[in-house]
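**Student:** I need the structure of the sequence given here:
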Amino acid sequence: MKQYDYIFTGSGLSALMTVSKMILSQKFQTKSILLLDENAKETNDRTWCFWDQKETLWEPSISKKWDSVLFANADFKRNLELHPYQYNKIQGLDFYNQLLELIANQKNIDFVQEKVLAIEESESIVLVKTESQSYSCSQVFNSIYNPSLVTNQSKYPLLQQHFAGWFIKTEKPIFNPEQATFMDFSVAQKGNTRFMYVLPTSETEALLEYTLFSKDLLSKEEYETEIENYIQKLGIQNYKIVEKEFGNIPMTCYPFWKHNTQNVINIGTAGGWTKASTGFTFKNSDQKSTELVSFLETQTDFRKFHKKTKFWWYDLLLLDILDQKNETGAAIFSALFHNGNSPLILKFLDEKTSFWEDLQVIWKCPKGLFINALLRRLFRF
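**Tutor:** Okay, here's the model as predicted:
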């Protein structure tokens, strides 16, 4: 049985970010590291977007940047100037290639394509079992999501950010490649929170995603019918579908960190690193992975890593509202973006605002919904 200092079970976004920052810190060169994943990360299986004010570690993977985005609903449209931020698009395969190339050049890191079956912790070691063998280590970073932790409880609501996307190429110029559509709530809501998301990369090419924040998934046909309807609404007649993607991101404030032990930490979606109120994963994982690597340089007890903040409470109130009244999502986001300060809203979603700045953002939202949600939540605790 081979022994390592650290084992990563799963090699998705959060694991690759954390390992890359461990490499760049140059403080873990004497540590042996193993990444285990049944997926070789050789396909373009997803698209990530995030905003930032500066160049980041992920610059080689960014395929498109926008300085402006569009917000719309059935009643209004607003162009949101993002300065000093830019909205960035990364395709999954570009990200995997960038980080796996970095990892492949490290003599102290192994990547093994095997499915993880179990993690067993004792006083002295942690054992990781795969379909073919077992590995031992001092500490484990687990990013394999266990949905039963959330579905088997009722204290914290669970919604899904689920979507279908088509990369299309049109015969005639139709898109504005200098502006992404952040949220378009003009589509029929049908008792849910539903919007279109458009990422144009040229006048004839774009990713169109039909997205919901709701409890239940749709049939594949319903997602695609709505994308077809939106394409017709844009006046597009002739186009071809280049690629498709489907996704489902859990949105919950469930305290995953309570399952961390001294030597096993849950990261990524499995650790609650997804921004609960929006489903944004990339930026949150970027911030959390930086914090985790810094933590590792001075501490070893993973139970001490997580810190609950005011933003956890803000997210919880929004999820409580959408759990009870899912159809109110369009009104909440529309109130926020109708005349709100766009850069301040992005700063708020990045969890970087002061309490005074929080109030400037929150005050734009429907107050009655949030007051009632707060009162209900106080009684649940």
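
**Student:** Going by C-alpha atoms from here, please, whenever you check contacts or count neighbours.
**Tutor:** Noted.

**Student:** Can you tell me the closest non-neighbouring residue to residue 178?
**Tutor:** The shortest distance from residue 178 to any non-neighbouring residue, by CA to CA, 6 or more residues apart in numbering, is to residue 66 (5.9 Å).

**Student:** Check whether that neighbour really touches residue 180, as I assumed.
**Tutor:** Yes. If you go by CA atoms under 8 Å, residue 66 and residue 180 touch, sitting 6.7 Å apart.

**Student:** Which one's more surrounded, those two?
**Tutor:** residue 180 (26 against 20; other CA atoms under 10 Å).

**Student:** Next one: the more buried one from residue 207, what distance?
**Tutor:** 10 Å (CA to CA, to the nearest Å).

**Student:** same deal with residue 377?
**Tutor:** In this view, residue 377 and residue 207 are 38 Å apart by CA to CA.

**Student:** Quick one: the helices in this protein, in order.
**Tutor:** 13-25, 92-104, 148-151, 220-233, 282-296, 310-324, 329-338, 342-349, 355-362, 367-380 (DSSP state H).

**Student:** and this one, so I can compare the two:
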Amino acid sequence: MKIAIVGMGASGASLASFLSAKEELEISIFEPALSRKNHLWGFWDDGSPAFEAARHCRQHSWDSLAFVHGEQRRQVDVPQSPYSVVNSRDFIQSCEKNLRDSTKIIRESVISLSENPREAIVKTREREEGFDLVFDSRPPMFPTNTLQQHFLGRWVEMPSPVFDPETATLMDFRPRPEEPFHFIYVLPISRTRALIESTCYSPATREENWYRRRIHDYLQEWGEGYEILEEESGQIPLHSGSSSQGERIKSIGLRSGTLRASSGYAFAQNLIQSQKIAEQVFDSVDLCIPDSCLPMEKWMDEVMLRLIRQRPQQAIEAMMAVPGALDGLDFTEFMTGHSKARTRWSLIWGLPKAPMISAALGWQ
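**Tutor:** Next up is the predicted model:
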């Protein structure tokens, strides 16, 4: 069977890695970029085999997660599914090591995809080739004015020990700049070194110095004299819509709606989806692209995004209620998209009722 994978981000690279376990498959990967912008990808490592490649190259993991707003601090302990991060380049290289020598990596941009009853056709400027299956992982087009998670982070080295390397702060809402829904994300890998990231949810991004000033202001709690080691930035459209599927051309990754729209997480969902797709290919069954999370979880994400748009201060209060409503195991299951009904109802019951009901009903 001839298979093409378009794009070699987390989804395309992991699918190629899983499919390489079967020698009978002839795999071609279309990826024009020799290197991609490096990012940290986060996931909760619950021991799933889908995370094996990520586990081998993870940079750090944390057993405790903190959420801070004003004088309020909530902590969730997740030792059974520690929060882990990998460098995107390290992960893709880890997947590449699993590829068979016969796998082709074609450094060409795909212009179009089409299919007929016999084959799917991949067209670039240099070639036109037929395949039995094509998996398209290119980012989809998003509606205008989609809410975005936009961020800039700096790796810093402090002159004295100030961080707790056992605890990652996922959201610190204490800085209150002019951006209504803004928080600081802190990933310490030692007592003196951490990634400090300024993150906003809004339709438009800020100029880069705006985020840098937020990070500098945050670090003033521990004084001057820190060293900036590295910087990363990006934006994630917070939209879980998916592109159409064909018989031979299948959308995967963000294109198939793997993003958890209220949080911006997709890495774990991409890997789990890739593993399940590979299992279907190996079993020669009709392909059904797996959903990344349950319909009710997607609906809950949509309600939270509506609240962030309409009432950002109340959305912050709702976000702070999440770690109070769930224990560590329930929290990680909900974040990775396979929570139990009991967990979902516990979360709904623990959230502030009036603003969530208003957002659910679409009231302004």
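
**Student:** who touches both of residue 180 and residue 207 of the first structure?
**Tutor:** Counting by CA atoms under 8 Å, 6 or more residues apart in numbering, the contacts common to residue 180 of the first structure and residue 207 are 197, 198, 199, 200.

**Student:** which residues sit in contact with the corresponding residue of the first structure for residue 121 of the second structure?
**Tutor:** Taking TM-score structural alignment for the superposition, residue 121 of the second structure sits opposite residue 127 in the first structure. Shown in contact with residue 127 of the first structure (CA under 8 Å, 6+ apart): 119, 120, 121, 134, 135, 136, 137.

**Student:** before we move on, what about residue 20 of the second structure?
**Tutor:** With CA under 8 Å, 6+ apart, residue 20 of the second structure has these contacts: 27, 98, 99, 100.

**Student:** In the residues you listed, find the pair that's most separated.
**Tutor:** Maximum pairwise distance in those, criterion CA to CA, is 12.6 Å, between 27 and 98.

**Student:** Compare those two (neighbour count), which wins?
**Tutor:** In this view residue 27 of the second structure and residue 98 are compared by other CA under 10 Å, and residue 27 has more residues nearby, 23 against 17.

**Student:** What lines up with the more buried one in the first structure?
**Tutor:** Match for residue 27 of the second structure (TM-score structural alignment): residue 33.

**Student:** Make sure residue 260 of the second structure is actually in contact with residue 299.
**Tutor:** No. With contact defined as CA under 8 Å, residue 260 of the second structure does not count as touching residue 299 (10.6 Å).

**Student:** follow-up on the earlier one: which one of residue 377 and residue 207 of the first structure has more residues nearby?
**Tutor:** Comparing residue 377 of the first structure with residue 207 by other CA under 10 Å, the one with more neighbours is residue 207, at 21 against 16.

**Student:** Map the more buried one across to the second structure for me.
**Tutor:** Counting by TM-score structural alignment, residue 207 of the first structure corresponds to residue 195 in the second structure.

**Student:** In contact with its match: list those residues for me.
**Tutor:** Each residue near residue 195 of the second structure by CA under 8 Å, 6+ apart is listed here: 153, 154, 155, 156, 185, 186, 187, 188.

**Student:** neighbours of the closest residue to it other than its chain neighbours, just the number please.
**Tutor:** In this structure, residue 195 of the second structure finds its nearest non-sequential neighbour in residue 155, 4.3 Å apart by CA to CA, 6+ apart. Using other CA under 10 Å, residue 155 of the second structure has 19 other residues around it.

**Student:** Please report how far residue 155 of the second structure lies from residue 226 of the second structure.
**Tutor:** 10 Å.
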